[in-house]
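Engineer: got a predicted structure here, sequence first:
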Amino acid sequence: MMKRTITLAAVAGAALLAAQLPASANSSTALLRLRGGLTLEIPNSWRVYGTADQVRVVTGACARPKGGYFQPRCDSFWVMGPKALKTGGEGFRRYDPTQGPFYPASDVAPCATNPKYGQVIGKAIAVGYRNIGVAHKAHYRVWPGRCVTYSGGEQKSTFKQREWYLPQSKILVIDQWATPGLATILKNATWDN
């Protein structure tokens, strides 16, 4: 079987690793194996970084792909696990999609598109369920975000934070960049178990 090397966060390990991934049936994609037996078929051009519990999939331009969650100017989405969820709510509370978005901070974090501004996330504008593969329903939320000046709170731009949360598997997918095709990739995911 043909193999392709891409950078992959070893979800079971604690450091960034290079791993061999099996090629998918489509030569322009690769399979990204994540925790809990979840596998996503992603474009070869996307790069994967992270540690045991926080995986960043870079889908375009990115100033610092190995930066932390609030690292701005990085077209990407995140896949978070149980450890990140323990402090993933605002004020470092446990993440709960019914209580608010993933926001592991107690102050105004930098806006994803421009660190000159802070981000403010409002009440969910879409609430429901979406399939991640067959027979795995995720809690789905879309949170409207605003990028505002730190002095005065003047709005400069907007974004939407989409979240897919699988409570049984303790997996959360977060996208602030409206990643093209991500919803379809998640819908077509496969599971080992």
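Structural biologist: Arrived safely. Numbering: from 1, shown residues only.

Engineer: please make it C-alpha for all contacts and neighbour counts, starting now.
Structural biologist: Noted.

Engineer: contacts only, for Pro144.
Structural biologist: With contacts defined as C-alpha atoms under 8 Å, 6 or more residues apart in numbering, the neighbours of Pro144 are 121-125, 158-161.

Engineer: chain neighbours aside, what residue packs nearest to it?
Structural biologist: Once flanking residues are discounted, Pro144 sits nearest to Lys160: 4.6 Å by C-alpha to C-alpha, 6 or more residues apart in numbering.

Engineer: pretty sure the one you found sits against Gln176.
Structural biologist: Yes. Judged on C-alpha atoms under 8 Å, Lys160 makes contact with Gln176 at a distance of 5.8 Å.

Engineer: which one of these two has more residues nearby?
Structural biologist: When Lys160 and Gln176 are compared for neighbours, Gln176 comes out ahead with 22 against 19, by other C-alpha atoms under 10 Å.

Engineer: with adjacent residues omitted, what lies nearest to that one?
Structural biologist: Distances taken as C-alpha to C-alpha, 6+ apart put Gln161 closest to Gln176, at 4.4 Å, once the chain neighbours are dropped.

Engineer: which SSE is the one you found in?
Structural biologist: Using DSSP states H and E, Gln161 sits within strand 155-166.

Engineer: ok, the residue nearest the centre of the chain - contacts?
Structural biologist: In the chain, the centroid-proximal residue (C-alpha atoms, centre = their mean) is Trp78; its distance is 2.0 Å. Shown in contact with Trp78 (C-alpha under 8 Å, 6+ apart): 54-57, 172-175.

Engineer: what separation do you get for it and Gly100?
Structural biologist: Going from Trp78 to Gly100 by C-alpha to C-alpha, to the nearest Å gives 17 Å.

Engineer: can you show me the strands along the protein?
Structural biologist: If you assign secondary structure with DSSP state E, the strands in the chain sit at 3-9, 16-22, 29-33, 38-43, 47-50, 54-62, 74-80, 117-121, 126-131, 137-149, 155-166, 171-175, 190-191.

Engineer: could you say what helices and strands the last one packs with?
Structural biologist: Using 3 or more C-alpha pairs under 8 Å, 6 or more residues apart in numbering; DSSP states H and E as the contact definition, the elements that strand 190-191 packs against are strand 38-43.

Engineer: second one coming, line it up with the first:
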Amino acid sequence: MSADGGSRRRRWPPALLIGVLVAALLIGVAAVLIARAVPDYRTAFLVDASSPRDGTDFTATVDAVRAAAQNSGDRDSLSLRRFGGECDDSNSTSAVVDAGIGHAQQVSSAARGLTAAGKPTLHRGLAAAVEDFAGRYPFRASKRNRIVVVTTHGADACDKDRDALRQQVRDRAEELGVRLDFRFVGYKLPPGEQQQLAEVASTVAAERPRFVSTPKELDSTLVELTIPENTDVETIRTGSPGPAPPADTPAPVHTVRLAAQRLTLSVPLEWKAYVEKPQDLSWLTDSKGKTIGRERGRGGSDKIRTPGECRDKERADNPRDFWCPGIELRYGVLSMAVNAEQFGVRPLRLDDSLAGNHGQGLCPENPNLAAVGVGRGATLLAGGTKPVGDRTAEYREWRVPCFKYDPQHGPKELRGPAGVSYVERYWYLRKEQVLIVDNWQTPDLDRILEQATWK
């Protein structure tokens, strides 16, 4: 064997080598194209196209959707779906524009062509909107998938089954493996229908609906809910569509220290904290109508006031007022002092609402109503544990009905259901003696608490 033959290396055929290089190049190009095709945000507009009630202008809904679409981000994927028709009509909801990046003009033009007719078929529209996310294409968003519902009615005229709605929306989304952020906007809804829409939102695990009464409010609210989460946009146009706003940047936050400086939260700038210094407290521990002495302890209550109108207008100047939107944090003995003068000090019972723990309580929706517990109709919507920073809290979510009562005798003498209810959420950290209460379905609170830090 020659020296040349022993050192001879195997050579790839030129055609094969070129083929491998071309394949690698094509794979790289495909990866880039797919990455560019995945949107940052995917927004599905679900529009109530049923017959509007007297005094409700459908044109205002159309104009608001058009403005929101045109103000969306360049990397947003947009779609449009309508609902409204007869109860037995399979076309009572239909896709108008399929999801896709760069569809702002298509959504704007299609919205202008919508006509209003028939009955509100909200449940069917919601279920179909979830199914629009069933396939892997059109691509889901890398940051957030959301369904924005614009409606002039508070309830479905054909279907009242909330359990079925929960299965078709919340459970179905979990089956599809997609996290959907629902946003409801009610336009010119009377108080009774506002409550109905709030209950629908709660059923699908959405934040409390936004209620507006003028075209200008509708425009600005829809734009606010659908533009990328950016607070540095200099100008947001409403009514007349125009160029898209600049790319999004993280919303500014500030930190608040609560529970005697032990718990730190990063919250939006518009959330204001009102912190109470811990106090020495005393109360009766009479559990059977007899005074057996007093117990003393240390505790306090902090309030984070969030945007929104207070239910008690006369007391709106007090930011800590119970009827103003916000989050309450009770710590120390106050986290477990449940109606202490009547029942004594005891840990919170997780098998009842806070009102039920107290016998009955105040209704945040109306200062003239009382809230009740499971004995009078409060129902558990969700339970288990959730993180608060690196600690684990017992979590409960209740649907709490409100009752009328005799003004002369106070909430202790109830007259009957008032047809009003609210969603109560609480996080209970027994070891840390901290109770966090949210009666307002505060947006993004789960994430904020998950990112909390402890001292």
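Structural biologist: All right, it came through fine. All values derive from a computational prediction rather than experimental measurement.

Engineer: need the TM-score between these chains.
Structural biologist: Remark: TM-score between the superposed chains equals 0.72 [TM-score structural alignment, normalised by the length of the first structure]; 162 aligned residues with a C-alpha RMSD of 2.5 Å.

Engineer: still on that earlier bit, the residue nearest to the centre of the first structure matches what in the second structure?
Structural biologist: Using TM-score structural alignment to pair residues, one finds that Trp78 of the first structure aligns to Glu328 in the second structure.

Engineer: ok, Leu40 of the first structure next?
Structural biologist: Under the pairing rule here (TM-score structural alignment), the equivalent of Leu40 of the first structure within the second structure is Leu265.

Engineer: who's in contact with that match?
Structural biologist: Neighbouring residues of Leu265 of the second structure by C-alpha under 8 Å, 6+ apart: 255-258, 448-449, 451-453.

Engineer: now do the contacts for the closest residue to it other than its chain neighbours.
Structural biologist: Sequence neighbours aside, Ala452 is the residue nearest to Leu265 of the second structure in space, at 5.0 Å (criterion: C-alpha to C-alpha, 6+ apart). With contacts taken as C-alpha under 8 Å, 6+ apart, Ala452 of the second structure has the following neighbours: 263-266, 388-390.

Engineer: can you rerun that using 6 Å?
Structural biologist: Applying C-alpha atoms under 6 Å, 6 or more residues apart in numbering, we find Ala452 of the second structure in contact with 264-265, 388-389.

Engineer: map Pro417 of the second structure across to the first structure for me.
Structural biologist: Looking across to the first structure (by TM-score structural alignment), Pro417 of the second structure lines up with Glu154.

Engineer: tell me if I'm right that that match and Val148 touch.
Structural biologist: Yes. Counting by C-alpha atoms under 6 Å, Glu154 of the first structure touches Val148, with 5.1 Å between them.

Engineer: ok, those two, which is more surrounded?
Structural biologist: Regarding Glu154 of the first structure and Val148, a neighbour count based on other C-alpha under 10 Å identifies Val148 as having more, with 22 against 12.

Engineer: give me the distance between that one and Glu163 of the first structure.
Structural biologist: Using C-alpha to C-alpha, Val148 of the first structure is found at 22 Å from Glu163 of the first structure.

Engineer: one more: Ile125 of the first structure?
Structural biologist: Taking C-alpha to C-alpha as the criterion, Ile125 of the first structure is separated from Glu163 of the first structure by 12 Å.

Engineer: comparing the two, which residue is more hemmed in?
Structural biologist: For the pair Ile125 of the first structure and Glu163, the greater number of neighbours falls to Glu163 (24 against 10), based on other C-alpha under 10 Å.

Engineer: returning to that earlier point: now the strand holding Gln161 of the first structure on the second structure. Mean distance?
Structural biologist: In the superposition with the second structure, the average deviation recorded for strand 155-166 of the first structure is 1.2 Å (mean C-alpha distance after the TM-score superposition for the first structure).

Engineer: now that strand: buried residues?
Structural biologist: Across strand 155-166 of the first structure, burial judged by 16 or more other C-alpha atoms under 10 Å covers 158-166.

Engineer: whichever strand or helix holds Ala99 of the second structure aligns to what range in the first structure?
Structural biologist: Remark: Ala99 of the second structure resides in strand 93-101, with elements defined by DSSP H and E. Following TM-score structural alignment, the aligned partner range for strand 93-101 of the second structure in the first structure is empty.

Engineer: show me what that strand packs onto, helices and strands only.
Structural biologist: For strand 93-101 of the second structure, the helices and strands in contact under the criterion 3 or more C-alpha pairs under 6 Å, 6 or more residues apart in numbering; DSSP states H and E are strand 76-83.

Engineer: pull out the buried residues from the strand it packs on.
Structural biologist: Of the residues in strand 76-83 of the second structure, those buried (16+ other C-alpha under 10 Å) are 76-83.

Engineer: let me have the residues you listed in a markdown table, extended by distance to Leu176 of the second structure.
Structural biologist: As requested, the buried residues of strand 76-83 of the second structure are arranged in a markdown table below (distance: C-alpha to C-alpha, whole Å):
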| residue | distance to Leu176 of the second structure |
| --- | --- |
| Asp76 | 21 |
| Ser77 | 19 |
| Leu78 | 19 |
| Ser79 | 19 |
| Leu80 | 20 |
| Arg81 | 19 |
| Arg82 | 22 |
| Phe83 | 22 |
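
Engineer: between the buried residues of strand 155-166 of the first structure, which sits nearest Ala61 of the first structure?
Structural biologist: Proximity of the buried residues of strand 155-166 of the first structure to Ala61 of the first structure, judged by C-alpha to C-alpha, is greatest for Phe159, which lies at 16.9 Å.

Engineer: report the separation between that closest one and Ala112 of the first structure.
Structural biologist: Remark: distance between Phe159 of the first structure and Ala112 of the first structure (C-alpha to C-alpha) = 9 Å.

Engineer: ditto for Tyr49 of the first structure
Structural biologist: 18 Å.

Engineer: also Pro82 of the first structure?
Structural biologist: Here the distance between Pro82 of the first structure and Ala112 of the first structure works out to 23 Å (C-alpha to C-alpha).

Engineer: those two - which one has more neighbours?
Structural biologist: Neighbours per residue, other C-alpha under 10 Å: of Pro82 of the first structure and Ala112, the larger number sits with Ala112, 23 against 17.
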